[in-house]
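Enquirer: sharing a model prediction with you, sequence too.
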Amino acid sequence: MVVNVASTEPPAAGDALPPSSLYAAAALRAGCPYVNFTPSTGLHHPALRSATESSGLPYAGRDGKTGQTLLRSVPGPMFTQRTCGSAPGPGPTSSAAATAPPSPTPPPRPRRTPARNASWPTPSARRPRARCTSTLEKYGYDEVEFAGYTQGSAGPITLARLRRLARDHGLTPIGSHVGYYSDDPNAYTFAQNLTKVLDDAQALGLKHIGTASGPFRYGSTVDAWKRAAEEFNTYGAAARARGMKFYQHNHSDEFSFATDDPKVRLYDVLLAETDPDLVFLEMDIFWAYAGQFRFSKRPDGGSAPFEPLDYVLRQPHRYPLFHVKDGVSDPSNQFGYRMVDVGDGDIDYQRFISAVTRLRGERMAHHWQTEHDQPAESFTFARRSSAYLHSLREKC
């Protein structure tokens, strides 16, 4: 627990975080409950509102008192929050139990879990964004990741309207997928229109901006991937200059082997040649295990096993985002799995998520986003997947 007992600071002015808010933000990132014994701003700064509400951590206080007043103003609300549950944010985190007065207790606040655009349809979908945002809110989601900024035949929509829709329904836009490159010089990709891509990401208030394109622009040799990695470093530096993180989302082919050196896994080249402070990864867990199925043997037949989770555990800070999608094991399928709704498959998400969130300092550092590439019905998938992740909350 972090308790602020420092001298009272002057009222906050402007957008800059005062010292008390910086310490409060550090407490959130470390997964620590926070108590403010001073009138200082602390967690009450507007810039921290969303992170505070979605953290799932107990927090209370705006001035320290003594005796009975103290019990009412700080520990009382804190224990109430811990008992009846607050609004956890990134990941299926849980609120710790605590002894509290047995009655009366207010009804639990809705627990939320992150979303991805599986139930926020892609540009080809026909559902208007307004319906999507309200439905996601109803199912307990609090984050969305974009894969395009349009709404198909529902009509045009501006970035400002898109951001406002998300905000009005308690959804934080957390990232977006944009193409890596194109032969069209006017294409909306990182390679062709980096400035425009970053301008739009800033307009939406994104903290992450990335691509689901594999680094195959120059081929599948080691040098080809080194060249692509250098471009990723460039995009990462440009994103960082604007306060964002650039990331790459994998499919299964990233775990294949270099054509000029079949003992080298291409994903390892990407990790080694990109700057860990500039280029981050969004692991699509389904596709990572599909890669395990496809590429646990080298082209010469030699054994080359790997565990996707190990990549994360070795460098957890490089994986701020995850796509949670599920699959039923099916060796007759070319990918080793048939994609199903989250919770209906054989991928052990309790094991995977627990291993990541229990790392010291990592509980609040990751965002778990449900996804299905071709759901039978998007809203049904969103509802069922949210329910499953909520069921894991007390186990991870």
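Expert: Happy to help now that I have it.

Enquirer: CA atoms for contacts and neighbours, from now on please.
Expert: Noted.

Enquirer: residues near the residue lying closest to residue 230 once chain neighbours are set aside, how many?
Expert: Computed as Cα to Cα, 6 or more residues apart in numbering, the closest residue to residue 230 that is not its neighbour in sequence is residue 274, at 6.7 Å. Using other Cα atoms under 10 Å, residue 274 has 21 neighbouring residues.

Enquirer: got another, please set it beside the one above:
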Amino acid sequence: MAFDSRISRRRLMAGAGAAAAAAFSPLGPAAVFSPSMASAASGRLIPDGKLGTITFTQRDVPTRVGIAASAAMGVPPTMGYLGGPEFPQNPDDLGPLVPLPGGWLELFEFLAGCGFKQIEFAGYGQNAANPGGAAPNPAPGGVTTAESRAAYLAYARTLRGFLDAYGLQAIGNHGFIPNTWYGPNSPGGTMSSQDYDRLQTELEFAAILGMPYMGTGGDPTSANNRNIEPWTVAGEKWEALNRISLQWGIHMYTHNHSPAYNFLQDGPLVTVTEDRVSGAPIPPTVVRAESGKRLMQHYLDVTDPELVVIEMDIYWAHVAQHQWRWRYDYDGKRVEDIFDPTAQVAKQTMRYALFHAKDGDATGQPDGVGDGYTMIPFGDPRSDIDFTSFFGNIGAKGYHNPNYEQDNAPGGSADPGRSLRFAKISAGNMATLRG
């Protein structure tokens, strides 16, 4: 792969990491991903520069010894299938057994060759034998020291060099979130010094990588508690965290799973006599009534839109549509109230800065029973999630950052190349989504 020899500001920031990447390309020539000016007018629902993935999907790759490191150590590389000449059009064309990428540098080269442009990290760790070495601990024993901070930030500059070498942008991360914050509901009404030091270090790390967002894979607060009070407090916490992070030009975001779109228990105590899911008669039971507002909607309502953005997992939003279909109204009656993920985003589209573009195959389970879907590669023929309608009707076309995710992508020792094959399939299908 050829690299631009001119020194740019981005490459200068990256430091030695870019040089290491430029000197090493174990996978052979990669397909260069060049954003096309025409794509914005081509009907593409996910523009060139917004094609992303979260590395949780390929979490088996950074942790294994890569091709170059295996050669340097004199050990056989991990072998697997990356697809033959008819792949991905024919997903059954696995091709020959080949050495598999390992570590960040080789993963980034592969993902860029697939057409991905944005990387959402799910942590920064990798096998210590790979280029760049292991990620240093920023806070040994919970304490950030000058030495641990310096080592951690040096590693950030190495990762930035690897990203720059393949024209990739770090869009976000699922990582450290403080347990304390500045506000009356935080322990002592303030942020602990340990949390402050660690947060500042993580924000500087993210700034070196060029991230506009930094977040978590969790909900704003535990979705097991559907009372209004903890979700109001969560809004206070995340506003306080964003006031700190925006000093670095970074928005801090939360993720969500299906329970976060369950109904807020915000009404009076009522007596119900019908099962919520089946409608079958039950003994009189006292529960808290529900107005129909969802947990995440309350969180959005109580937070400043200039401060707080979130990431929707589109798959789990559709699971929520399958699961949370009935509520008890203020009279104790069972009312059908079906969640609409597209409408949820469309009415406040700028709040949803990021998505997990995770696809699903319907299981055929009855409404309200189980998850209703199983995870598959994006755009798989089995897909029962209408991404064309979703991306075509949420508004602000080209603003959002969709990151392909598939929790079950790694194939383990039986098929160690699977997460990479699925990435290639998904990137192609995301790029061809039209509407």
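Expert: Looks like it arrived, so ask away. Treat the numbers as computed from the prediction; the structure is a model and nothing was measured.

Enquirer: rewinding a little: what residue in structure 2 is paired with the residue nearest to residue 230 of structure 1?
Expert: Structural correspondence for residue 274 of structure 1 with respect to structure 2 (TM-score structural alignment): residue 303.

Enquirer: again with residue 351 of structure 1
Expert: Alignment of residue 351 of structure 1 against structure 2 is given by TM-score structural alignment, with residue 389 as its counterpart.

Enquirer: same question for residue 208 of structure 1.
Expert: In structure 2, residue 208 of structure 1 lands on residue 213 (TM-score structural alignment).

Enquirer: is its match in contact with residue 252, as I believe?
Expert: Yes. Counting by Cα atoms under 8 Å, residue 213 of structure 2 touches residue 252, with 5.7 Å between them.

Enquirer: still on that earlier bit, double-check that the match of residue 274 of structure 1 belongs to a helix.
Expert: No. Counting by DSSP: H, G, I helix; E, B strand; the rest coil, residue 303 of structure 2 is located in no helix; its state is coil.

Enquirer: give the contact list for it.
Expert: Residue 303 of structure 2 sits next to 235, 236, 239 when contact means Cα atoms under 8 Å, 6 or more residues apart in numbering.

Enquirer: buried set for stretch 352-370 of structure 2?
Expert: Neighbour-count burial for stretch 352-370 of structure 2 flags 352, 353, 354, 355, 356, 357, 358, 359, 360, 361, 362, 368 (criterion: 16 or more other Cα atoms under 10 Å).

Enquirer: show me where the stretch 251-396 of structure 1 has its helices.
Expert: For the stretch 251-396 of structure 1, the helices defined by DSSP state H, counting those that start in this stretch occupy 266-273, 285-294, 308-314, 349-357, 378-392.

Enquirer: in CSV, list those helices along with distance to residue 239 of structure 1 and mean neighbour count.
Expert: Below are those laid out as CSV (distance: least, Cα to Cα, whole Å; neighbours: other Cα atoms under 10 Å):
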stretch, distance to residue 239 of structure 1, mean neighbour count
helix 266-273, 18, 19
helix 285-294, 25, 22
helix 308-314, 22, 15
helix 349-357, 26, 18
helix 378-392, 30, 19
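
Enquirer: make TSV out of the ones you listed and add distance to residue 169 of structure 1.
Expert: Converted to TSV, these look like this (distance: least, Cα to Cα, whole Å):
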stretch	distance to residue 169 of structure 1
helix 266-273	37
helix 285-294	28
helix 308-314	32
helix 349-357	26
helix 378-392	15
